[in-house]
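S.K.: Requesting a structural model of the entry that follows:
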Amino acid sequence: MFINKRGDIVLKKIIIIILLLLILSGGLLAWKYFYHKHKVIVIGLDGATWKFLNPLMKEHKLPNFEKIMKNAAYGELKTTKPTKSAVLWTSIATGKKMEKHGIVDWTYVSEDAKAKIQRVQLITGKHRTAATIWEILGKKNYTVGVVNWWVTYPATPVNGFLISDRLRTAIIKPSIANEKNLVYPPELINELKPYLLKPANTIPIMMKYGFETYSQEKVEQFFSPSKFFRNMFSQIHLYVGHDQMTANWSLHMLRKKQPDFFGVVMRITDVYAHLGWKFIDKQYLEDTVPQIKLDSIRSKDEAVRHKAFKLIHELDQKYAEVMLPAYKFADDFLGEVMSIADKNTTIIIISDHGFMWHGGGYDHNPMIGHSYPDEPPRGIIIMYGKDVIPGKIENANIYNITPTILYAFNEPLARDMDGKAIKEAFSDPIFQKRGDKRIASYGVGPVSSKAVPTDAAEKEMMEDLKSLGYVQ
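M.R.: This is a model prediction of the structure:
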């Protein structure tokens, strides 16, 4: 075949164009593959606060937290009222206020018109009216894994696995693990059952970390032991067991294959903070508490207020030492996760609220008073990974977490979300050049008008929340 000079030039141009198109398409595929390889792990520590974390790191008692803080972006995480974990962790998972996501309390009243009775039941994921981060990412073909996140029962289909917040109740009744809708996929339960604990199994864990163990005689040694304190103290081993099982399940699944997104919530940093302050030296508390009651905190006398706040700060430092078992447990879990996570992983550690002295004990509800904040105590945020700029994060709130995760995956944010991405935490120039992509909404979650049947898992969880004073 004969091709003249001009035709030869045209052919060469066509070949060059084809090659450029192939290179470009390959580059785009490589680009997409690169970002699909980026992974995020969210470790939720319910109630964790810098008030306890900082003093313990300063004393070098939390080596894994201390290690990541050297190269982390960190700050306070503003939260909102009511400081109910079911509400707050759903806001974190959706990027939306409770009015939008539908989870507004721990319980709801179900009505049986036929039987003409009303029954108080626990709120479930069936009541949620906004898509979660794992549902959003799953629909975009990212693999996901979720363990013990609040309000994840019943476990719904995801592109990966989901271990709901009710499976932990099997520590009391192992038969609960045979109930439906606790995990997805359903057959996963067979892998998880070997990690179930019995109450007696928790004692060595308690001793390892130095948690106070309950006895009726020991209770009387502590400051002003109320009925609430006695009840919580008698069950503290169960809460430790819950988190140990949560840790075991998480590490088992991560070691099998780390999904693109993984999220877990641990509770002991919250539970232990509700009662642990009474483990401080009894004589010290008898001398100090009368001076830091509400009337002293709200006093019009500046000298009285100054003394009260000075004593509260001193009490905070002592309380941090008492909280060491809970934070050391979290530190060890963090270390295990860090050893598993691949180099493309961004680890985000968050809490839904902090703790503060409120005149009669430590809690996370705001208190209105002179020179005292009328806002819930703030939680923590720590971001760590090769794409994160070390430094202080300013003005972060619980609604920013889901948008930030979407931004890390180079996916659009939704205009109906109440938060924004924490873009300044990312160091990679490619991250910083990303546009502020937006879509209208990612839709709703698996909302249903059908009530979830009351079962043994619900009964045990209801007792759990009653012991914390969350449900009456």
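
S.K.: contacts and neighbour counts: CA atoms only from here.
M.R.: Fine.

S.K.: what about the helices in the stretch 151-300 of the chain?
M.R.: Remark: helices assigned in the stretch 151-300 of the chain by DSSP state H, counting those that start in this stretch are 189-192, 202-209, 216-219, 227-234, 236-256, 268-275, 282-288, 294-297.

S.K.: one more to put side by side:
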Amino acid sequence: MKNKVLLIGWDAADWQIINPLLEAGKMPALQHLIESGVSGNLATLEPVFSPMLWTSIATGKRADKHGVLGFTEPDFDLGGARPVGNYSRKTAAIWNMLSEEKLNTNVVGWWPSHPAEPLNGVMVSNFYQRAVNEYGEKWPIAPGTVFPKNLSKQMAALRVHPQELSAQHILPFVPEAAKVDQDKDKRLAMAGKILAEAACIHNSATYLMEHTDWDFMAVYYDNIDHFCHGFVKYHPPHLKGIKKEDYELFNGVVNAAYIYHDMMLGRMLNMTDEDTTIMLISDHGFESGKNRLLKHPKEAGAPAYDHRTYGVFVAAGPKIKQDELVYGANLLDITPTLLSLYDLPLGKDMDGKPLLNIFKEKPELKYIESWDEHVSRKKKEKVDPEAAAEALKMMIELGYIEKPDEQADKAFEKTQIENDFNLARVYLSSGRAKQAIEILERLFKNDDDVRYGSRLAIAYDSIKDYQKCIKIIEKIDKKSKNPIQQLAAIKVVSLLKMRRKDEAWEALLPLIRQRPWTALAAQRVARSLMVLKKNKRASNYLERSLMYFPDNSTLRYLKGMTYYRDSNFEEAANLFLESINHQFYNPKAHLYLGECMLKMELFEDAHRAFTIAISQNPKSKRAMRGLGQIESKGYEFKIEAAEMVKYSSKAKIDPEVLENSKSKYIESLQGTVYVVSGLPRSGTSMMMQMLKAGGAKIFADDKRSADKNNPKGYLEHEGVKSLGTNKGLIAKAKDKVIKVVSPQLRHLSPNFKYKIIFMDRNIQEVIASQNKMSKKKEDNYSLKLHQFYEKQIHDLEEQFFNQLNVEVLRVNYKDVIESAEVMAKSVAEFNEELNLDIGKMISAVDKKLYRNKVEN
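M.R.: As a prediction, this is how the structure comes out:
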């Protein structure tokens, strides 16, 4: 069995955009990959600049070790600045390591990877896809773009020029493209350019997958990042400040970009076999909600303000667990994990660790001092100046770098300063504040730029030199027109550390009244309020902050602490659970969750929470005391430390204690929520219409209006699409009926009882209906999707339907159509407390809407 690995990079891919598309069934390839393996967040590094991040991914090392410190670097040969490339990296990448082991290795489009370096395989550099001339003119492939050189002609022929694209390519992104005046408005051309570049990368990757014998294939797409930088401002919801006509023209571009990437992923999955491990990752996320910026500050790398802390991680293959979440993953962990997949040793000089929890059987780890001692890399090649100039132009157009000074010496100096600053940020973000201070003091002395000063203040705060920290902040305040919120919050913290509480409170007052601009500033303000014992104010401030940063685990933890201090243990426990859902590696949240459960005498759950807290922080004496308290009461539980906190009937404990624990859990539930569920297009809307006609209260917002696919309406709530992060939504549906499609059931809060009507329908009919709705050809039937849906239902039967707080009535769609009276009675009996009118329920069934039938 050949051990093959396909690594796919989607720059800037973000779960916040992906999840609603998955729930709508619009990314089936990614959905299949997720269900076949493990998935979760992938934490980024600081600074959030893609060339630095993708090099960390490829090496398992931070930028101070790998040497790529920005988008450009000083050119010591010709003077001025040049784009970073393979020559910038001073350590071995994963492809060097695997080539050294005689594994056939292909790399396409990685940033930075120009000039292509010799491999035991093929490398196509990140200069490959850039169109430099008009269509019809010569489009030479830049020297050094392809290794081996004899493949250059073949690879050049696979490229797609933006001007080759037709309306069929553009309209899925901009349906009203005809309204764009392309002489004045270049946005359509920008979308076409990004789309063509994605096609170039995909064509070369699939060609190599099909025509070469490979063990490792790495493919990098920068296009989601570019689409988002250009069009996320038009993404729903409509931002204030965006013209209505612009919003209407371009609001579908970002979603279309993700769907297009899913199509490319589907093609790649079809080209792999069951012995291939597939890993899909992104280097960071991208703001798509309330925190989007319409304008950026005038500074180098300003577009990175749009980036979010977490990217995506998905992995599936013969050695990988199935349908599980992964926690605590970091960009630095990718290369160590890839080496573990090949049973190769890890370098002791790597900053990352292998993600052992994703493996079915944990690999035996081996180590060497450094792969740099084993890998021989060819001497750095000179770069074609024209190609370098084109790459530099692209970086300027995207706004990542400023246009260099005409004078080479000024450009050289400016680039050196910028890269020194980036190095200081690497040190500061990795707990090496003293090394950061050495650089930042020099930079701030020569130029009192707010960027240098603010990082210097943070560094002083890190080493507890609060006097210097405050001094720097006050110097910056004199120069700035308005106080910088982040620095003002740090100043408050420093004043509190110096026991100057009155001054701290005075400095805190304006911050409380402001909208928090970063989650970190909000955390500092909230903690300061709690130090000052202003618990109510802290709670109110955190409530507002969570409106802007709903997926921030620390803010939820702090909100939980305000309830904990008020002895509201039930509400505190809910918030600690929400914090854990966003970030599982969260020892304090697990600890205080355990304490809340202990106070509520939910001993099994307390035991589980304390056990996980200790596994994450073995020095936690408080968690150990909590376990001791439980055991002193005579309770013993066998619990897997890696589990999320959940109720289970599998623990080997005394039956009487178990029944008592179950009873206490049922008594603790906060009410009943009525749910209609099933696969998308399985008849869930029809059942919602029956229940509404019968007199049930429906929880819906009607944002999705009726259409030809569902002329009687969907009766949905938009918030269900983000149920994984919007935990408070279910509480609003108490005593009402809410539609939750099957993939979202796992996100239901454990705090309620659920009576679920689950719609069963022939899966062939479901897929046919989905194809018709998405305007796919009728013969476009996916066996893999069929199998995926079967597995999804099987997993619900095994893992969800038998939970203590869940009752399920299975209803067959065809039976409702053919025997409406019988099925309406069955539903009414199941929900007898709703007092449903059976006659009106029957009248809501429209047999004419049964349009996708499978007779056999």
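
S.K.: And the TM-score, once the two are fitted together?
M.R.: Overlay of the two chains. TM-score (TM-score structural alignment, normalised by the length of the first structure): 0.74; 382 aligned residues with a CA RMSD of 2.9 Å.

S.K.: circling back to that earlier point, among the helices of the stretch 151-300 of the first structure, which comes closest to residue 103 of the first structure?
M.R.: Evaluated with CA to CA, the helices of the stretch 151-300 of the first structure place helix 268-275 nearest to residue 103 of the first structure, the distance being 20.1 Å.

S.K.: so that closest one corresponds to what in the second structure?
M.R.: Aligned by TM-score structural alignment, helix 268-275 of the first structure corresponds to residues 223-230 of the second structure.

S.K.: what's the mean deviation for that stretch versus the first structure?
M.R.: Following superposition, stretch 223-230 of the second structure is found to deviate from the first structure by 1.3 Å on average (mean CA distance after the TM-score superposition for the first structure).

S.K.: Which position in the second structure pairs with residue 60 of the first structure?
M.R.: By TM-score structural alignment, residue 60 of the first structure lines up with residue 25.

S.K.: Then residue 7 of the first structure?
M.R.: Per TM-score structural alignment, residue 7 of the first structure is not aligned with anything.

S.K.: again, but for residue 94 of the first structure
M.R.: So, by TM-score structural alignment, residue 94 of the first structure is matched to residue 59.

S.K.: Could you tell me how many residues sit around that match?
M.R.: Using other CA atoms under 10 Å, residue 59 of the second structure has 31 neighbouring residues.

S.K.: Likewise for residue 185 of the first structure?
M.R.: Residue 185 of the first structure: 17 neighbours (other CA under 10 Å).

S.K.: give me every residue that touches it.
M.R.: 157, 161-162 (CA atoms under 8 Å, 6 or more residues apart in numbering).

S.K.: just to revisit the earlier point, give me the number of residues near the residue nearest to the match of residue 94 of the first structure when sequence neighbours are not counted?
M.R.: The spatially closest residue to residue 59 of the second structure, leaving aside those adjacent along the chain, is residue 93, at 4.6 Å (CA to CA, 6 or more residues apart in numbering). Using other CA under 10 Å, residue 93 of the second structure is surrounded by 22 other residues.

S.K.: so what corresponds to residue 93 of the second structure in the first structure?
M.R.: In the first structure, residue 93 of the second structure lands on residue 132 (TM-score structural alignment).

S.K.: Helix, strand or coil: sort out the counterpart of residue 335 of the second structure in the first structure for me.
M.R.: Using TM-score structural alignment, the equivalent of residue 335 of the second structure in the first structure is residue 402. State at residue 402 of the first structure, reduced to three classes by DSSP: H, G, I helix; E, B strand; the rest coil: helix.

S.K.: which ones are touching the closest residue to residue 402 of the first structure other than its chain neighbours?
M.R.: Using CA to CA, 6+ apart and skipping the chain neighbours, the partner closest in space to residue 402 of the first structure is residue 95 (5.2 Å). Contact partners of residue 95 of the first structure, counting by CA under 8 Å, 6+ apart, are 398-403, 417-419.

S.K.: repeat that with 6 Å
M.R.: For residue 95 of the first structure, the contacting residues are 399, 402, 417-419, by CA atoms under 6 Å, 6 or more residues apart in numbering.
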